[in-house]
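Novice: Fold the following for me, if possible:
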Amino acid sequence: MTVHAYRGEILTTLDDPLRGGEGAVVHHPKGMIVVEDGVIADVGRYSDLAWKYDGVPVTELGGLIVPGFVDTHVHYPQTDRIAAHGEQLLDWLDRHIFPAERAFADRTHADEVAAFFLDELLRNGTTSALVFATVHKASVEALFDAALARNMRIVSGKVLMDQGAPDGLRDTVAGGRADSEALIAAYRGRGRLGYAVTPRFVLTSSDAQLADAGAMVATHRDVLMHTHLSENRGEIAAVAGRFPTARDYLDVYDRFGLVGDRSVFAHCIHLDDAAMAHMGRAGASIAFCPTSNLFLGSGLFDLARADAHGVKAGMGTDVGAGTSFSILHTLGEAYKVCQMRGASLDPFRALYLATLGGARTLGLGDRIGALAPGYEADFLVLDPAATPLLARRSAAAETLHDRLFALQILGDDRAVAQTYVAGRLAHARNA
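Specialist: Down below sits the predicted model:
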């Protein structure tokens, strides 16, 4: 048994501040986290805990200690196409993304990108993520093997795509099912990995493949379903043309058994109240991806509408349409999107969405996303003096709310001083 303690200023959410009342946000200006074999054994005020753990090694951490960030939607094969100029969604896929994804048939290439991708997540304070791979089985194997080596909590799956894509990026219903089942069998229960059945979106799967994806989700009760929904008006029109009797885009997924409490839909920009209410009743979740929605000109997600219908939401960087691996930067853009929608994103709510909210979106809210006993010890240290401007702004802040908001708006990878995974240092900014 390995026990280690960490001392510093601690901030976590234990519930959604929108609904959880005063106990939703916990702040210990002089706090202590005790980690036993990668899991938090105790957390609280240092003065209350120090005597209980006399003799346990203690590491002093400067800055603000918060839970590790959870990225609820990101494409690791698109890492090298981040900041690719021009086009909206469908043309952008054809011009930039599909050519890049063909290369992931090569395991060596996939290994190299997966290693860089996961290290970049850690550098930005992201310790858990729901990740798109490609249609190639090897792309998932490369990501999972790299995650095992880093002990990260990564959920991913082979993309299912039997139409609407170029040569080298299409599978078949039978082949997609066989590869998915093989991956589930090989990686289920290993390390901190999870699997997601992953149809890319309606336009790239036949009816037969969508039905088979629904059958896999029903068969394997421990997998997620991860896809895209209502991102771009051209995409929505094409889906409506293919399914003219469907009430809306969400209804198409529902027809194939793909809307449930393990479903994570990225974007959901153009959903009406009826669709949001349907998602809320089903227990489905949304990945809010502000930087990609702005970059591709897709639209402004309505977080308040999702909240009104009780739909779970977390933050997604959506690299490579997303423009940064930084959840802090993504939260800053989320604030602006909410402002354009006539709402205001409180910094404590933003922290929740980036941590416990994201964990709940992935069905992992009892394991990650909070600094509390029994949770996996994924946390990071934010430096409020990481840049001259942030240091000046933070020094003038009079409240924790103001300090946290400054980090939300001005922070990025530079503000992440250290990242810990299961209680072990995984990234140090100045190392």
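Novice: make it CA atoms for all contacts and neighbour counts henceforth
Specialist: Fine.
Novice: Residue 338 is in contact with residue 344, isn't it?
Specialist: Yes. Counting by Cα atoms under 8 Å, residue 338 touches residue 344, with 5.8 Å between them.
Novice: Please say which of those two ends up with more neighbours.
Specialist: Shown here are residue 338 and residue 344; by other Cα atoms under 10 Å, residue 338 has more neighbours (18 against 15).
Novice: how close does the more buried one get to residue 302?
Specialist: 7 Å (Cα to Cα, to the nearest Å).
Novice: do the same with residue 233
Specialist: For residue 233 relative to residue 302 (Cα to Cα), the value is 15 Å.
Novice: Mind checking which of the two has more residues around it?
Specialist: Per other Cα under 10 Å, whichever of residue 233 and residue 302 has more neighbours is residue 302, with 21 against 15.
Novice: quick one: contacts for the more buried one?
Specialist: Applying Cα atoms under 8 Å, 6 or more residues apart in numbering, we find residue 302 in contact with 269, 338, 341.
Novice: count of neighbours near residue 399?
Specialist: By other Cα under 10 Å, the residues close to residue 399 number 10.
Novice: now do residue 167
Specialist: The burial count for residue 167: 11, using other Cα under 10 Å.
Novice: residues contacting it?
Specialist: Going by Cα under 8 Å, 6+ apart, the list of residues near residue 167 is empty.
Novice: want to put them side by side, so please do this one too:
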Amino acid sequence: MEAMTAKSHILLGQTLSFDGDPFNDPGAPRHETRGAVVVEDGVITSTGPADTIQRPAGAQVHDYGEKLITAGFIDAHMHYPQTAMIASWGKRLIDWLNDYTFPEEARFGDRAYAQEIAARYFDLALAHGTTTSVSYATIHPESVDAYFTEAQRRGLRALTGKTCMDRNAPDDLRDTAQSAYDDSKALLETWHGRDRLGYVITPRFSPTSTPEQLEALGALWAEHTDCLMQTHISEQVEEIAWVHDLFPTARDYLDTYEAHGLLGTRALYGHAIHLTEREEARIKEVGAGLVHCPTSNTFIGSGLFETARLKSAGHRVGLATDTGGGSSFSMLRTMAAAYELSQLRGTALHPSQLMWLATCGSADVLHLRDKIGNLAPGMEADLVVLDLHSTAAIAQRAARANDIWEAVFPTIMMGDDRAISAVWVGGRPCLD
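Specialist: Below you'll find the predicted structure:
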């Protein structure tokens, strides 16, 4: 990361922030055509019109012209060990896991390989404007250490946990109920709350954990209630049928977690496409987070997440790439896919809602909305600067825009890493 002597910085350009949730309040977005973000010691101290903002003496000025400054993107569900096998052809979920995922994840007991892929993942994520990632690791403690070590070196806010599996996985990827508890606890005690890092208790999903392992991880979560817990739920109909066969006395898929202490407000449930009425009601009741993974849902053929309906019903929803089941490291492409899937459900998500999902919405499900995801005083200065004219196709459409949303939408739909003009992490530029 680039060394800089100045502790105070002023970023100038268009700015986008949120005073609330645009799904509930269309007036929540705040756009300045010539705005400023003041950063001191890694924290945003003020935002507003550039001509009225109080400028600290000696601050270094970074003028981005007409480019758009917003909070860095937050990827709320991904698998960094699958970085090298992204875009593997043509499988349904269970086949895809067996043919591609498990063989690759078996390599992560090699600390050097885990470190190589962790560095590659963060290079790719930052190049696409993602400043916070929530990842599954593998069963190997080395995979957790590699991810956190690399994130810490870069000053990133990052979260992960050892992925626990004690059945229905290859021999070299299975642990036990006791080792899952012991390894997770040791890693949690080493990494959780260290610098900008957070540990996430991580059963992969019910089919790969015995009731005994789910019970052990539920007990660990009860002992460390400030941690998040992440898992998968109701991604594909075949998976749901498999869960029913494995847990014949459970009321539904969610009950396989609920019965073992793995339902709570700090839970993150990835996919959640085919939830029953009872599951939706219980998740809403406890305030758990749902994480929408649209490029993965289309790539693996899982189904259509109902973003607008679930938000209208009061659910907390974040957005994620789900790499490598997801087919892109880009949260811009992920927003575009969320728009396309919502269209198939009969609702056109507004550009402000898409940008909110990738920033404030994801921060909310991570219980980090007081730290990241918005341009506001007191927030950590993780920022992305978007070039709204990054390609000829985007530029010619943006030139006809009548407002900021017509200018932003072409970048959401057609943008990629070329649209990422600058990235700031903890108040320092790492891509500029």
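Novice: Mind listing residues that contact the helix or strand hosting residue 115 of the first structure?
Specialist: Assessed by DSSP states H and E, residue 115 of the first structure sits inside helix 107-123. The contact list for helix 107-123 of the first structure (Cα under 8 Å, 6+ apart) reads 76-77, 79, 103-104, 127, 138-139, 142-143, 146-147, 325-326, 413, 416, 419, 426-429.
Novice: ok, average deviation of that helix from the second structure?
Specialist: Aligned to the second structure and superposed, helix 107-123 of the first structure gives a mean residue distance of 0.4 Å (mean Cα distance after the TM-score superposition for the first structure).
Novice: What span of the second structure is that helix aligned with?
Specialist: Mapped onto the second structure using TM-score structural alignment, helix 107-123 of the first structure covers residues 111-127.
Novice: May I see the buried residues of that stretch?
Specialist: Residues of stretch 111-127 of the second structure classed as buried by neighbour count (16 or more other Cα atoms under 10 Å): 111, 113-115, 117-119, 121-122, 124-127.
Novice: Can you name the two of the residues you listed that sit furthest apart?
Specialist: Maximum pairwise distance among these (Cα to Cα): 24.4 Å, between 111 and 127.
Novice: out of the contacts of helix 107-123 of the first structure, which are inside helices?
Specialist: Judged by DSSP state H, the contacts of helix 107-123 of the first structure include 138, 139, 142, 143, 146, 147 as members of helices.
Novice: ok, so of the residues you listed, who is nearest residue 179 of the first structure?
Specialist: Closest approach to residue 179 of the first structure among these (Cα to Cα): residue 138, at 9.6 Å.
Novice: ok now do the equivalent of residue 412 of the first structure over in the second structure, which residues does it touch?
Specialist: In the second structure, the residue matched to residue 412 of the first structure (TM-score structural alignment) is residue 416. Residue 416 of the second structure makes contact with 128, 330, 332, 333, according to Cα under 8 Å, 6+ apart.
Novice: Is it correct that the first one is in contact with residue 333?
Specialist: No. When contacts are counted by Cα under 8 Å, residue 128 of the second structure is not listed as touching residue 333 (9.8 Å).
Novice: Map residue 387 of the second structure onto the first structure.
Specialist: By TM-score structural alignment, residue 387 of the second structure lines up with residue 383.
Novice: what do you get for residue 290 of the second structure?
Specialist: When the first structure is aligned by TM-score structural alignment, residue 290 of the second structure is paired with residue 286.
Novice: How much space separates that match from residue 305 of the first structure?
Specialist: Distance of residue 286 of the first structure to residue 305 of the first structure, computed by Cα to Cα: 12 Å.
Novice: So between those two, which is more surrounded?
Specialist: Using other Cα under 10 Å as the criterion, residue 286 of the first structure and residue 305 rank with residue 286 on top: 29 against 15.
Novice: is it fair to say that one lies in a strand?
Specialist: Yes. Judged by DSSP: H, G, I helix; E, B strand; the rest coil, residue 286 of the first structure forms part of a strand.
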